[in-house]
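K.L.:
Sequence and predicted model, in that order:
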Amino acid sequence: MHGAGDDGADGPEDQVVGAFRTHLLAERGLSAHTVRAYSSDVEHVLAFARRRGLAWDAVDLVTLRAWLGSMVATGRSRSTVARRGAAVRSFYGWAHDRGLLPTDPARRLVAARGAGHLPSALAVDDAARLVDAARETAGSGTPEDVRDWVLVELLYATGVRVGELVGADADDVDQGTRTLRVLGKGARERVVPYGVPAARALDRYLTATRPALVARGSGTPALLVGARGGRLDQRRAREAVHRLSRAAGVDDIAPHALRHTAATHLLQGGSDLRSVQELLGHASLATTQRYTHVTPDRLRRSYELAHPRA
């Protein structure tokens, strides 16, 4: 652990921030403007830590929460706080992945949200970048990389909860009709469709990758199999989504944001609320309306377009 005086011109702090910039440019392919913004946000938290006598690698979750709180107290906008929080999570996640830190202090860092707020949906292009990054990683990667490609494809294609997906068995997949059977809240079973890209990922996974993973254990029936041959757990699934979102250069998201993204894109594409309700497994249509940000104005426009006496 370095002391607070290790932040000179050529000190470890400058070196690690410089390496992070190189990562953003060369590995994630972000624009120079975005890299400058990320760097500025990281430098902001490191300056806060220095004032507390801490070097970059001594920062903990308590310090990061205090940093977020200081911005709220000084009137920073919610979007600014959220952006800076995302940049710092990306920085410390990268440092941990590279072995520069034994733990990731920002892993549980969440900017405060008002009551009733839901995770933001990815834009269509960003969702495509995420699944493309997963597919490219699987192209020359490990069996776990192929499984994580399937994980991301199915979360986005079906809108199921991550717990529902990791709870599914291999025989819950019907490749002929491209559907997946899941068990939702209240033990309610439903069947959800998926598209051609997810079908391609599943075909590769079920043909060769899953058998190789199952062989490491004792013959689990699970659809998604962990590194030791058992059922993939939710924590590992969440870690995979966070890792792939960083690799794709999109907002660092959790699996639930992919569920929200799927629902939002369905509505934007013209799907009706009842169909989305069935897909998501909501008992109440009111839940679906809130979940997908369907505003009264949007309902009014739809009504005026469709009703003969509008």
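P.N.:
Okay, I see it. Numbers count the residues shown, from 1 in each chain.

K.L.:
Please make it C-alpha for all contacts and neighbour counts, starting now.
P.N.:
Will do.

K.L.:
What number of residues are in the vicinity of residue 81?
P.N.:
Residue 81 is flanked by 20 other residues according to other Cα atoms under 10 Å.

K.L.:
distance of it from residue 159?
P.N.:
28 Å (Cα to Cα, to the nearest Å).

K.L.:
Name the nearest residue to the most centrally placed residue in the chain, sequence neighbours excluded.
P.N.:
For the chain, the residue nearest the mean C-alpha position is residue 253 (2.7 Å; Cα atoms, centre = their mean). Closest residue in space to residue 253, ignoring its immediate chain neighbours: residue 242 at 5.9 Å, by Cα to Cα, 6 or more residues apart in numbering.

K.L.:
helix or strand for that neighbour, which one?
P.N.:
Using DSSP states H and E, residue 242 sits within helix 234-248.

K.L.:
returning to that earlier point: contacting residues for the residue nearest to residue 253?
P.N.:
252-254 (Cα atoms under 8 Å, 6 or more residues apart in numbering).

K.L.:
and if you look at residue 163?
P.N.:
Residues counted as contacts of residue 163 (Cα under 8 Å, 6+ apart) are residue 234.

K.L.:
Surely it forms part of a strand?
P.N.:
No: looking at residue 163 with DSSP: H, G, I helix; E, B strand; the rest coil, it is helix, so not inside a strand.

K.L.:
here comes the other one, which I'd like you to weigh against the first:
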Amino acid sequence: MLEIEQFLHWQRAIGRSQNTVRSYARHLSQFYRWLAARGIVWDELDFRQLCDFVAVLTAGLPPLPSRCGGRAPGTVKAVSAAVREFYEFHRVEGRGPQDLVLTRNPSKLPRRAHSFLAHLEHRRPREVSRLARPDRQSAETVQVIDFETDFAKLLAAASTTRDRLLLSAQYDLGLRVGQALGLRHGDLNPMRRQVMIRRRDDNANGALSKQKTQFIVEAPRRFFDLYAAYLLGEIAHVDSDYVFVNLSRPPVGGPMTYSNAYQLIERIGAAAGIDDLNPHMLRHTHATALAKAGWTAAEIAARLGQSHSASADVYIHLASDDLAEKLRTTEHLVWREPQQYRLKGDGDGAR
């Protein structure tokens, strides 16, 4: 579809990662499947029809059935955002339905309470998607595994050392899948137990680190023990700069692709009894483990290669039990025992 190719070309031109472009392409394919089933031409769509699409997508109805009977809010939000950007791009270019308005004026929305430091904030009017539910934060949080208990099951379910190393890169180091797939052997320093994360635009598999600046991740012993076993075993005779390569599927020795990695992780998860496992779930678990260990948001953000501490908030998942334990161990600091003060003159008698 020419209109989709034009949009995806623009996404690449503005520096979106290959993974993001693939996601947009996948989301738009779902939208176009619905358009074809309804007999609607893309540039004649109206807002009512678009709302019908979102309803079908959410419920998992034909022609967009879902295995679970419905889709999570985060999935619906991602697909809706892709469709909105697609139409906004073509509207600016003078194509598509010019009267299809997908954003609304935030000044006409219910006012929110000002933050404590509102007078210091740089406030700028921001367009709000008409497809988003007003005044509601997404209730969805990415699931995390049961830390070492589940991770031991995953390692046991993995059939190769390469697969175990990939699991470790995401669980022990907190790497994004693109960062892991883009690793070269020269990025690993076993002597110092460090891994350098670099953004490369020329990776043959399209792998890309979301962070534009390079950063170092300290690695635990388990990661480099697996790496040593991998080097001496499965890739001893493979000539490739890439750490994660194909072991059996052609081209053997070629860098592992995104789709291969996602399918592999999901398959290992199913074998271990962890449904719908994905690479990002392991990254979230890593950050949550750090939070439970007492790391601050700034420290977690630095570990994950994030520029701002607030960026780590989305990765931190603390259960009510964690908060109860935190209260139990710190309540003596928050609510000190009241000191007994003796009034001046007490015990001295009346004068």
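P.N.:
Thanks, I have the structure now. Computed from a predicted structure; not experimentally measured.

K.L.:
Overlay the chains and give the TM-score.
P.N.:
Superposed pair, TM-score by TM-score structural alignment, normalised by the length of structure 1: 0.55. Supporting alignment: 196 aligned residues with a Cα RMSD of 3.4 Å.

K.L.:
sorry, back to before: tell me the spacing between the equivalent of the residue nearest to residue 253 of structure 1 over in structure 2 and residue 48 of structure 2.
P.N.:
Alignment note (TM-score structural alignment): residue 242 of structure 1 maps to residue 266 of structure 2. Between residue 266 of structure 2 and residue 48 of structure 2 the distance is 36 Å, computed by Cα to Cα.

K.L.:
Can you give me the distance of residue 48 of structure 1 to residue 61 of structure 1?
P.N.:
For residue 48 of structure 1, the distance to residue 61 of structure 1 - Cα to Cα - is 13 Å.

K.L.:
And the two? Which one has more around it.
P.N.:
residue 48 (17 against 14).

K.L.:
Is the more buried one in contact with residue 66, as I believe?
P.N.:
No: assessed by Cα atoms under 8 Å, residue 48 of structure 1 is found out of contact with residue 66, at 9.3 Å.

K.L.:
sorry, back to before: please convert the contacts of residue 242 of structure 1 to a markdown table, extending it with distance to residue 308 of structure 1 and secondary structure.
P.N.:
Converted to a markdown table, the contacts of residue 242 of structure 1 look like this (distance: Cα to Cα, whole Å; DSSP: H, G, I helix; E, B strand; the rest coil):
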| residue | distance to residue 308 of structure 1 | secondary structure |
| --- | --- | --- |
| 252 | 44 | coil |
| 253 | 42 | coil |
| 254 | 42 | coil |
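
K.L.:
Would you list which of the residues you listed are kept in structure 2, in the original numbering?
P.N.:
Contacts conserved in structure 2 for the contacts of residue 242 of structure 1, using both residues aligned by TM-score structural alignment, their matches' Cα atoms under 8 Å: 252-254.

K.L.:
now the strands: where do they sit in the stretch 1-150 of structure 2?
P.N.:
Assigned by DSSP state E, counting those that start in this stretch, the strands in the stretch 1-150 of structure 2 fall at 103-104, 128-129.

K.L.:
Give me the range in structure 1 that the first one lines up against.
P.N.:
Spelled out, that is strand 103-104 of structure 2. Going by TM-score structural alignment: strand 103-104 of structure 2 matches no residues.

K.L.:
could you say what helices and strands that strand packs with?
P.N.:
When contacts are defined as 3 or more Cα pairs under 8 Å, 6 or more residues apart in numbering; DSSP states H and E, strand 103-104 of structure 2 packs onto strand 128-129.
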